[in-house]
Every structure is written in structure tokens, then in C-alpha cells.
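> fold the following.
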Amino acid sequence: MKKSILAIAAVITLAFTSCTSDGGPSKPKSSFELKIDDLKGNIADGTVTLDASQTYTLSGALIVKSGATLTIPAGTTIKSSTTADATSMYIAVERGATININGEANNPVIMTSGKASPAESDWGGLIICGDAKVNTGDNGTSEVGGLAYGGNNNADSSGKINFLRIEYTGSKFSPTKEYNGVSFFGVGSGTEVSNIYAFESGDDGVEFFGGAVNASNIAIVNAYDDSLDFADGYQGTITNVYISGVSKAGIEGSNNGDNDIAEPLTNAKLINVSIVKGADAKFTASEQAINFKEGGGKHTYTNLFVSGIDTFAKLDSGTGATARIDAGDFKVNGKTFVSTSNLTTDYVAAETGAGNGATLPTWATKISKNN
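Below you'll find the predicted structure:
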């Protein structure tokens, strides 16, 4: 009997320590039931890996719960349902969960509308929540999805996003409650973010709510609120940003809507940026190239190119924002911003921006709509 028990124990041990063909430990399977034509539900455990040869239909909320992982390989396409309510369809990653979007140059992961004639706000978008610092509190609740975010681990990792094209997002519950293309809530610097192309978002294209995640190669085309937004004590560097089709602000940078001097102060560094108003009359850039809002925080722009917008910034008149400007914390292309001199020509000269001035840069074409 003892030998039999030992034999069974050996088999169980072998099963739990088995390796993949590359010599690493095997990934734990998940109890999640993956349906190609009905992608929704909670991934509560293990790892779920999508199949790049399939086109998935997102029919509701797909939520990666804490401790679980969703992996999306290069070339995978996810389309929103044509019949489900637009506000019910989104992909969210809880604090403590992981998403790995493993797109490649010229072979991105695509998240888009399933409608024959797609338009902005056809579905929600992508929401990622982390454990990094936010100046609104350590346990906030995301505007949409109702997920907890924020903490004290600025090095937290939520996984990675590489080469993602995300389209026709931004569905609305109300004028003040709506999805963005990609929303980062308290996401830490251990998360890898590069090569995102956000197209036709009904609200902001990409937004950072606090956190310390860095990002590179971000293209935002036709956003119907602000294009790029950061707030709530965001601490990070965003390199290579191309924005075209500006409805409100090209970039909106805030500190805190309830306490404009809350700490940690937003401290954003943006390098190689093009902001292009867009030729269509519907793109009015009504809040200018930069909206320095709700205390503003600290902004540093290097190699910033602006086209089609005459007035450079919209300025919060509160004492928090005024103090930051007076302290020299709003810097543009090597100059300290002065509110009495607010024309684009005062700050933008021969810069090249994201690569080609007003033209879509080469790096963005690898993930663009025309790819």
C-alpha cells in the first residue's frame, strides 16, 4: 500500500511540475470557458490564451480577475457584437491581474467594431487597473467598470501592450460617464506599453489616471473629446505621440479635480509629440493644443509640433494652476510657459514632433488603419 501511495504522489508531483517544450514551467489552465462567438465573462484563474487564427466576438464585459492572465497573440482580432448594448462591451484588467497583448509590427492585435458601418462609441474600450500611486486615494473605483485601482507600488506590473490597434470605442452611459479607447488607472512602471493606435474614440483616445507607467509610440486619430489625457498625480514619460483630429484638447493634463494641489503632483514628461487639428470642420480643437486643467501639475514637452491651432493652451485660472505656471513647472520646447504669451508660434518653431511633423510617422503606419 505504501508503494502505491508513493507512486500516486509521484504522478501528481510530475503533473504539477511539468514543463513546456521550451523548458519553462507549463502555464496553469483556466476554468474560463472560451467561446469564439460569445466572448465575455470573468477570467477568474489561470491563463487564457486566444487563438490568432480566430476572430472573436465580444458580446459583453470580459474581465480578467486578480491573479489571472489573458494573453492575446499577434494577429488576433476581437470585434464587438452587432446586437449587444454598446456600454456592456469592454475588456477590463483588475488590479493584480495581467494582460499580455503581444502584437508585432505589421501584425497588430486588433480590437474593433463588428458593425458593417462602424462609428465611434460602438463599444466600450480597454481598461487596465494597477496598484500604483494616485493622488485621489489608494483605493479608487474606475469611472466605468467599477474596478478598484491605486496603491503604493509604483513599480507594479499589469503585463504589456505591444502593437494594439483599437477602434470605434467610447460608448456613453451619460455625458459625464463614458469609456475611452484605452484607460490606465493607477498602472505601474513595470507595465510595458508601446505602439498603440487609437482610432475614432467617442471620448478620449488614451487616458492615464495617476500611476507611473511609461509609454511610447502612441497614435491617436479622431478622438471626440480630448486625444491624450493624464491626471490624478500621473508620474511618467510618454515618448513619440502622434495626434490628429482634435475635438477638444490635443492633450489635457490635470492634477486633481477636487484638490488642485493634491500630492503627488502630476509630473508628466512628453517627448516627440505632434498635435494636428485635422482638416475636417468637426475637429475644432476647442480647448487648444494643451488644456492645463485642475491644477495642471508639472508638464514638460520636448520636440512638440503643433499644426492648425493658433492659441497654444487653455489655462485653469485656479490658484493651483497659477502657482505651477509661476513656479516654471510648465515647460515647452526648452521655454518656460508664460500665460501672457500664449500663441502657438511662441513655443513651436522647427520641431519635427513624432517624426514627420503633421504627417503620420513611420512607426505608426505599422499599426494604422491602412496597415
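> for the rest of this, base every contact and every neighbour count on C-alpha atoms.
Fine.
> how many residues are close by residue 279?
For residue 279, the count of nearby residues is 12 (other CA atoms under 10 Å).
> I misspoke; the intended subject was residue 190.
For residue 190, the neighbour count with other CA under 10 Å is 18.
> ok, it touching residue 132?
No - counting by CA atoms under 8 Å, residue 190 does not reach residue 132; the two are 9.9 Å apart.
> identify the contacts common to those two.
Common neighbours of residue 190 and residue 132 (criterion: CA atoms under 8 Å, 6 or more residues apart in numbering): 154, 155, 156.
> in strands only, show me the residues you listed.
Using DSSP state E, no member of the shared contacts of residue 190 and residue 132 falls in strands.
> list just the nearest of those residues to residue 334.
Using CA to CA, residue 154 comes nearest to residue 334 of the shared contacts of residue 190 and residue 132, at 28.0 Å.
> return the distance of the nearest residue to that closest one once chain neighbours are set aside relative to residue 211.
Sequence neighbours aside, residue 132 is the residue nearest to residue 154 in space, at 4.2 Å (criterion: CA to CA, 6 or more residues apart in numbering). For residue 132, the distance to residue 211 (CA to CA, to the nearest Å) stands at 5 Å.
> can you tell me the SS state at residue 8?
In three-state terms, and counting by DSSP: H, G, I helix; E, B strand; the rest coil, residue 8 is helix.
> if we can go back for a sec, redo the shared contacts of residue 190 and residue 132 as a markdown table? Include neighbour count.
Compiled in a markdown table, the shared contacts of residue 190 and residue 132 are given as follows (neighbours: other CA atoms under 10 Å):
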| residue | neighbour count |
| --- | --- |
| 154 | 22 |
| 155 | 18 |
| 156 | 23 |
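> I'd like the structure of this one too, to check against the first:
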Amino acid sequence: MKTFKNLLIAITVISIFSCSSDDDNRTIDPGNGGDNPITGNELKGDLSEDAKLLASVEYTLTGSFTVKSGATLTIEPGTVIKAKSGRTDIFLAVERGAKIIAKGTAANPIKFTSDASSPKAGDWGGIVIAGKAKSNKGTDVQSEVAGLLYGGSDDADNSGELSYIIAEYTGAKINGEQEFNGISFFGVGNGTVVNNIVVSNGNDDGIEFFGGSVNVTNVYCANIADDMFDWTGGYTGTITNAFGVRNDGFDAATDDPRGIEGDSNSSDANAAPISTPTLKNVTILNLNPDVALKAGAEIRRGTQAIISNILFAAYGNASFGNRIDTKDDKGNGTLTISNASAQGNVGDDKVGGDITGTVTAITDGISVPSDNTVNTKAGVGADLSAFDWANQSFVVTKLN
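Have a look, this model is predicted:
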């Protein structure tokens, strides 16, 4: 049984990185002359040649920073990038045909955060990656943020690697229809490596897939205003070991926050490729009695999803509106579910499309002993020990 502790609602993440006074003011020149997007510790502009960010420099993202097609951005383990807060044009983007190699380690993760003295959800945009994998929106589609083209026919496309990454205080809102997610994958192929990801305190979705086939292992979304895990546009990848939690006291919320939102195509539910993702070992947990999740999993608009070993849980007075919802006026979804458990007030299923499999009510998936720590039963839902490296933790602050 694994125990996690979070004082109040804060998500505390410790990034350990080395410092060298000799390198503190080092300029990394990617070789594009006077229009250098990496000058000293400032990141802004278009990167057209290969470059590396060093752990010995604390960087500030002061505008849009785009890795152009043909270029590779490498980020050393332990690097910290602080985004200038309060603007909607602060984000890291990787074009179709470009690569990002951000390989942190458990001891030295790579951290993207806000530069605000009192950071909050929505302080900056987020990370946006485009690729050449299939989308049912087309082959040259413009991303809803960052203005990148994505899509193609290469499901094995490789946009690089994201490993041991922390992205926090993301989700800047551009207008009523456009908001950044923590990390957005637009047509990203399964040649891309993505594992050990933490997104926390986001003002829109935690992680979202727009088509593509990229696989993700060990992803933790904590305190997300909208959907923790989201896909649309024909996503066909696999998500393994996913934990989503809304902490007591995190009250930033859209009108319909969910644990999982799965779409295929809102204009044509039969558009190919249909979203057919597979999810394995998932926990959706609500600890906040003041914000109900609209659904634990909303599978709709043509999506055909397979989910195995999932726990839907709400502690104390926290709740879900629906546990599973496959009904939608723009097209129902279908879900095959196995080894599914539910604990607490997680609502009933709203069936439109078929749901194959059953959800079993249990009492021992989540427990709260006298010290207010939250315990999870081994083998039920996500394996939270996979996130020990990030020092993520939480407690319940409003006990019954």
C-alpha cells in the first residue's frame, strides 16, 4: 500500500539540478546569426538549427519559442525553464518535422513552470508538439493554438522524446474557444517516446491528443481545471499508468471538468481514422467536495475505447456527475471496459453507445487513516509509486 501526503492542496515538486558559476551567463548559439532565439538565459523566437539547453542555466521563456522543421532542441536533465506569467503568447512549440529531445531522469527531471512569485493555473501557455501521423481532420490541419500544421500518413513519425517532465501552471486562455493545455500532441507519431510526465495546476486540459498514435507511459495530472486526459481527431495510441486527481481546495474549473474526455470527430463520428485508444491502469480521483467531475470517463463522438484496470473514486463529499457517459448528440461512443472499480459517490453510467463490461463497487481502493494521508490499494487502478521521483503528494483537508 502506497501513501502520498500533500500539505493542504499544494503540489510540491523538487527539481534537483547542478549549478556552475562559469556557465551562469553562457549564451548557447544555435547558429542562426543575429536572430538568436536563445540568448543568455532568455528563450524567444524561432529555432532553425540544432541547439541544447543546459541544466546550469535557469531559462526564462519570454515569448513563443518554436523549434522549426529540421531542427532539434535538446534539453539536459535537471534544466528549469520559467515562463513569463500573465501573457497568452508564452509557449514552447515543436513543428512537424522538428524534434525535441528532453530526457530528464528520476533524480533530475526537466521542469517547466511560471516565473510568478505566486504562481497560478493559466500563468503561461504550455508545450505544443506537431507531427506527421494520421488525423481524421486531414493531412495539413492547423493546431488550435500555436498555429502549427499537423497530420499526414506516417503513424511511426518521430518527434523526439519527453521523459521525466514536469509542466505546471499552464493553460493560458486566448479566447472563449482557444486555450492551451499542459501538453498538446497534434498528429504525433508512435516513434516519439513519452514517459514519466507530470502536469499540475492547469487551467484547461492536462494532456490532450489531436489524432496521432503516440504512446504514453506514467502520466500524472493533478489539479486540472478541465479534463485530465483528453483525445480527439482519430487518436489511436496507448496510455499506460495514468493518475488524475483534483485536490480539495483546487477550485479552478470549467463548466464540465472530467477525468477522461474522449472524442473522435464532432462533425462526422464515422470519419477515419476513428479514435481507438487503449488505456491501462488508470485512477480518476476527486477529493474536492466543492467541484464535481461531470464524468469519470466521457467517451463520445465516434470514439471506440478500450480501458482495463480503472478506478473511479471520490472521497468524502466529493462526487462525479456520471461515472461513464457514452451518450452525445454529435455521436455516441463505445467502450470496452475490464477490471473496473468504483468507490464513493461517482454517479451512474449514462449509456448512449455500447458499454461492454461492468464496474464493481469496492470499499478499499482509497482510504484515509487518522493522519489524513490518502492510501491506495496496490493493483487497483494506477500504480502511484511510479511517480515517487516527482514528490507528488496530497491530503484531504475537509474530512467528514
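> of residue 132 and residue 211 of structure 1, which one has the most company?
Higher neighbour count among residue 132 of structure 1 and residue 211: residue 211, with 35 against 28, using other CA under 10 Å.
> residues contacting the nearest residue to that one once chain neighbours are set aside?
Nearest-residue entry for residue 211 of structure 1: residue 186, 3.9 Å, with adjacent residues in sequence omitted and distances by CA to CA, 6+ apart. Going by CA under 8 Å, 6+ apart, residue 186 of structure 1 touches 129-134, 149-151, 208-212.
> quick revisit: between residue 132 and residue 211 of structure 1, what contacts are shared?
Between them, residue 132 of structure 1 and residue 211 share these contacting residues under CA under 8 Å, 6+ apart: 150, 154, 186, 187, 188.
> now those residues in a markdown table, with secondary structure?
Compiled in a markdown table, those are given as follows (three-state DSSP):
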| residue | secondary structure |
| --- | --- |
| 150 | coil |
| 154 | coil |
| 186 | coil |
| 187 | coil |
| 188 | coil |
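> of these, closest to residue 139 of structure 1?
residue 150 (5.3 Å).
> relative to the whole chain's centre, how far out is stretch 49-59 of structure 1?
Centroid separation between stretch 49-59 of structure 1 and its chain, computed with CA atoms, centre = their mean, to the nearest Å, is 21 Å.
> so that stretch corresponds to what in structure 2?
Matched against structure 2 by TM-score structural alignment, stretch 49-59 of structure 1 falls on residues 52-62.
> specify the local secondary structure of residue 302 of structure 2.
Residue 302 of structure 2 - assigned by three-state DSSP - is coil.
> and the most centrally placed residue in structure 1, how far from residue 268 of structure 1?
With distances taken as CA atoms, centre = their mean, structure 1 has residue 182 as the residue nearest its mean C-alpha position (3.5 Å). Residue 182 of structure 1 sits 18 Å away from residue 268 of structure 1, taking CA to CA as the criterion.
> do the same with residue 90 of structure 1
Distance, residue 90 of structure 1 to residue 268 of structure 1, by CA to CA: 27 Å.
> do the same with residue 337 of structure 1
Note on residue 337 of structure 1: its distance to residue 268 of structure 1, by CA to CA, is 15 Å.
> give me the more crowded residue out of those two.
Taking other CA under 10 Å, residue 337 of structure 1 and residue 268 do not tie; residue 268 has more neighbours (25 against 21).
> quick one: map that one onto structure 2.
Match for residue 268 of structure 1 (TM-score structural alignment): residue 277.
> surely residue 30 of structure 1 touches residue 42?
No - Residue 30 of structure 1 sits out of contact with residue 42 when judged by CA under 8 Å, with a separation of 10.7 Å.
> okay, now residue 188 of structure 2: neighbour count?
Neighbours of residue 188 of structure 2 (other CA under 10 Å): 35.
> what separates stretch 350-360 of structure 1 from the chain centre, distance-wise?
The answer for stretch 350-360 of structure 1 is 22 Å, by CA atoms, centre = their mean.
> can you list contacts of that stretch?
With CA under 8 Å, 6+ apart as the test, stretch 350-360 of structure 1 has contacts from 240-242, 272-276, 303-307, 361-362.
> and these, which are buried?
Buried members of these, counted by 16 or more other CA atoms under 10 Å: 240-242, 272-276, 303-307, 361.
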